[in-house]
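Undergrad: Could you look at this predicted model? Sequence included:
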Amino acid sequence: MGRSDACLMVAAVQMVSTPRVADNLAAAERLLELAADSGARLVVLPEYFALISADAREKVRLRERFGAGPLQEWLARQAARLGIWLVGGTVPLEADVPDKVRNACLVHAPDGRCVARYDKIHLFGLRHGEEVYDEGETIEPGEAVVTVDIEGWTVGLSICYDLRFPELYRAMGLVDLIVLPAAFTWTTGRAHWEVLLRARAIENQCYVLAAAQGGRHEAGRRTWGDSLLVDPWGEVRVRLAEGEGVVRGTLQRARIDEIRARLPAWRHRREKEFIRSVCA
């Protein structure tokens, strides 16, 4: 690789989104400015950055046609205004099923163009005492694995619950960075968030940048937070426990090359040679 892509400064925005879209966009704009002013070239917003409501169907009423709509226009405008690569957390887009949405992660280039779209494949469901979630009631799952080139860095797109499915990340191939906009619950985040993020970084020998919702929401939900950057050896480089803010770090090409040379796990893979043995 050339010197131009030897390093890339990245940032994750952490929010505590409300049921009011205008308030959330104002907060996100302020945090994006902080990230851009710090020198970040790539900035990731959390899942549901524009809305977290007690009414799960509110996001269906907010849905947009891909390529047009207030939220997409806002993302394009922020990317162009700040001159950054902007990973737009998630935006509710029209689905094939009329009363559902696609929970879509959109990537906008520094000129405002949308250059990639990933629709969340794995839909969260949880029954834990009085905590009950079922994203399948309002969300239609995506089907395609998506990577995008950002200034010479191969970036894999994923969203929140996807983190629990390592086969998704293997299907991306060899990537330099995995981004994960998320809204992990406090219950699941406390138990599994960090260990899963570090595992994805270790097994794929790449950086992982997670932008989370983090705090007590007006809608009554509590999200875990802990937005962070993990390096290819599984070390947490920077984090923010809870509340609004920005975490920033630098990707180093030499670090990826060092880890992959030291422990060439990708070359050691033999998954196509597995033989399944079934015992009675």
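TA: Noted; the coordinates are in hand.
Undergrad: alpha carbons only for contacts and neighbour counts from here, please
TA: Will do.
Undergrad: Next, the buried residues of stretch 238-252.
TA: 238-240, 242-252 (16 or more other CA atoms under 10 Å).
Undergrad: which two in those are spaced the farthest apart?
TA: Using CA to CA, the pair of these lying farthest apart is Gly243 and Gln252, separated by 27.7 Å.
Undergrad: re the thing from before, could you let me know which of the buried residues of stretch 238-252 ends up closest to Met172?
TA: Set against Met172, the nearest of the buried residues of stretch 238-252 by CA to CA is Leu251 (18.9 Å).
Undergrad: So the closest one, which state does it fall into?
TA: Secondary structure state of Leu251, per DSSP: H, G, I helix; E, B strand; the rest coil, is strand.
Undergrad: roughly how far apart are Met9 and Glu33?
TA: 15 Å (CA to CA, to the nearest Å).
Undergrad: Which one's more surrounded, the two?
TA: More crowded of Met9 and Glu33, by other CA atoms under 10 Å: Met9, with 17 against 14.
Undergrad: I'd guessed that one sits against Arg41; true?
TA: Yes: taking CA atoms under 8 Å as the definition, Met9 is a contact partner of Arg41 at 5.7 Å.
Undergrad: Need the overlap of contacts for the two.
TA: Common contacts of Met9 and Arg41, defined by CA atoms under 8 Å, 6 or more residues apart in numbering, are absent altogether.
Undergrad: residue ranges of the strands in the stretch 51-200 of the chain, please?
TA: 85-87, 91-94, 101-108, 114-119, 125-128, 131-134, 147-150, 153-157, 177-182 (DSSP state E, counting those that start in this stretch).
Undergrad: what's the closest of the ones you listed to Leu168?
TA: strand 153-157 (9.8 Å).
Undergrad: what about the closest one, distance to the chain center?
TA: 11 Å (CA atoms, centre = their mean, to the nearest Å).
Undergrad: ditto for stretch 188-203
TA: Its chain's C-alpha centre and that of stretch 188-203 lie 14 Å apart, by CA atoms, centre = their mean.
Undergrad: okay, pairing it with this:
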Amino acid sequence: MRIALLQMNGGIEPAANAATLTQAIADAKAGSAAMLFTPEVSGLVDRDRGRAAANIQAERDDPVLAAVRGAAAAHRLWVHLGSLLVRRDDGKLANRGFVIDDTGAIRVRYDKLHLFDVDLPSGESWRESATYTAGEGAVVVDTPAGPLGVSICYDLRFPDLYRALSDASATILSVPAAFTRPTGVAHWHVLLRARAIEAACFVVAAAQTGVHEDGRATYGHSLVVDPWGEVLLDMGEAPGVGFADLNVALQNDVRARIPALRHRRPIPRVERL
């Protein structure tokens, strides 16, 4: 099964980002992919809250979502739109991912569970919870590439989420991201490989890359990792579309050799002595 990943340097103009996404859908289809995966915040990368607010829409009004749905239908391609910043029905904001089928229908929505509230040694400070509301559930959806468990960026640091997704029969885990450079250099590869090994799943992580219009810098290195922990694709730092072939037979072999999923047990009560 061939999949495609978009690595992008998203900016502050949704229309420009939409053009990048729709071109990537065409390129993925031309490359014989069954599904395209895009990064976190594919529609808008903007740390200026005041400026960004004017470009954050309700789902029904979001021009980037409409463009991607239209292109998915036109090219008959499934798309995991890693995430968009959207205004919820209650007026609050969410960082929301979408799985869109080859008719342009939305099969699944997922609001980011874990919000990035950190102070980094580099001096960067992030408070996603000051702007966005966390989601309340996880989801697995059937796709042409297999049962897909969805997550977003900082979720990567919480292995219980991926245990729950693989317990729910996910064979692929998607981790769209806009990882900072300091945390990317230190942890990106090792965390993605660990999640793949623990769950005996393919891990697909489409990422933002480079220095963005709003001044932030992201790590890039969109990855595909197989269930044995081998990196099948590392896109480095350049924007573009990459491809990887997922071997389901390999996954079955890994799960047979090390049947860790079958050996999982409820965690007993821990005594603090």
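TA: The structure has been received and is ready for your questions. No experiment lies behind these values; they were computed from the predicted model shown.
Undergrad: In a markdown table, list the strands of the stretch 51-200 of the first structure along with distance to Ile202 of the first structure and mean neighbour count.
TA: Shown next, in a markdown table, are the strands of the stretch 51-200 of the first structure (distance: least, CA to CA, whole Å; neighbours: other CA atoms under 10 Å):
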| stretch | distance to Ile202 of the first structure | mean neighbour count |
| --- | --- | --- |
| strand 85-87 | 23 | 27 |
| strand 91-94 | 29 | 25 |
| strand 101-108 | 24 | 26 |
| strand 114-119 | 23 | 20 |
| strand 125-128 | 26 | 11 |
| strand 131-134 | 29 | 12 |
| strand 147-150 | 19 | 16 |
| strand 153-157 | 15 | 22 |
| strand 177-182 | 12 | 27 |
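Undergrad: Looking at those strands, spot the one closest to Lys59 of the first structure.
TA: Comparing those under CA to CA, the one sitting nearest is strand 91-94, at 6.3 Å.
Undergrad: That closest one corresponds to what range in the second structure?
TA: Strand 91-94 of the first structure corresponds to residues 84-87 in the second structure, going by TM-score structural alignment.
Undergrad: List the buried residues of the lengthiest helix in the first structure.
TA: When the first structure is parsed with DSSP state H, its longest helix is helix 186-204. Of all the residues in helix 186-204 of the first structure, those buried under the rule 16+ other CA under 10 Å are 186, 189, 193-194, 196-204.
Undergrad: Show the subsequent helix or strand relative to it.
TA: With elements assigned by DSSP states H and E, the helix or strand that comes after helix 186-204 of the first structure is strand 207-212.
Undergrad: mean deviation of that following strand from the second structure?
TA: Superposing on the second structure and averaging over aligned pairs (mean CA distance after the TM-score superposition for the first structure), strand 207-212 of the first structure comes out at 0.3 Å.
Undergrad: Give the aligned equivalent of Leu25 of the first structure in the second structure.
TA: Taking TM-score structural alignment, the alignment pairs Leu25 of the first structure with Ala18 from the second structure.
Undergrad: what's the answer for Arg63 of the first structure, then?
TA: By TM-score structural alignment, Arg63 of the first structure lines up with Ile56.
Undergrad: Identify the residues contacting the residue lying closest to its match once chain neighbours are set aside.
TA: Nearest non-adjacent residue to Ile56 of the second structure, counting by CA to CA, 6 or more residues apart in numbering: Val86, 5.5 Å away. Contact analysis of Val86 of the second structure by CA under 8 Å, 6+ apart lists Ile56, Gln57, Ala58, Glu59, Asp62, Leu93, Ala94, Asn95, Arg96.
Undergrad: same deal with Thr22 of the second structure?
TA: Ala67, Val68, Ala71.
Undergrad: Of those, which are still contacts in the first structure?
TA: Mapping the contacts of Thr22 of the second structure onto the first structure (both residues aligned by TM-score structural alignment, their matches' CA atoms under 8 Å) leaves Ala71 still in contact.
Undergrad: among the contacts of Thr22 of the second structure, which are in helices?
TA: Ala67, Val68, Ala71.
Undergrad: corresponding residue for the last one in the first structure?
TA: It refers to Ala71 of the second structure. By TM-score structural alignment, Ala71 of the second structure lines up with Gln78 in the first structure.
Undergrad: so who does its match touch?
TA: Counted by CA under 8 Å, 6+ apart, Gln78 of the first structure has contacts Glu29, Leu86, Gly112.
Undergrad: And for Asn95 of the second structure, nearest residue in space, chain neighbours not counted?
TA: Per CA to CA, 6+ apart, closest to Asn95 of the second structure is Leu85, 4.8 Å.
Undergrad: Does that neighbour touch Val41 like I think?
TA: Yes: with contact defined as CA under 8 Å, Leu85 of the second structure counts as touching Val41 (6.4 Å).
Undergrad: hey, what's in contact with both of the two?
TA: Contacts common to Leu85 of the second structure and Val41, judged by CA under 8 Å, 6+ apart, are Asn95.
Undergrad: which element is the equivalent of Gly229 of the second structure over in the first structure on?
TA: Aligned by TM-score structural alignment, Gly229 of the second structure pairs with Gly234 of the first structure. Here Gly234 of the first structure sits in a region with no helix or strand, counting by DSSP H and E.
Undergrad: Now do the contacts for Gly234 of the first structure.
TA: Applying CA under 8 Å, 6+ apart, the residues near Gly234 of the first structure are Arg198, Ala199, Ala201, Ile202.
Undergrad: could I get those residues as a markdown table with distance to Ser53 of the first structure?
TA: Shown next, in a markdown table, are these (distance: CA to CA, whole Å):
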| residue | distance to Ser53 of the first structure |
| --- | --- |
| Arg198 | 30 |
| Ala199 | 31 |
| Ala201 | 32 |
| Ile202 | 35 |
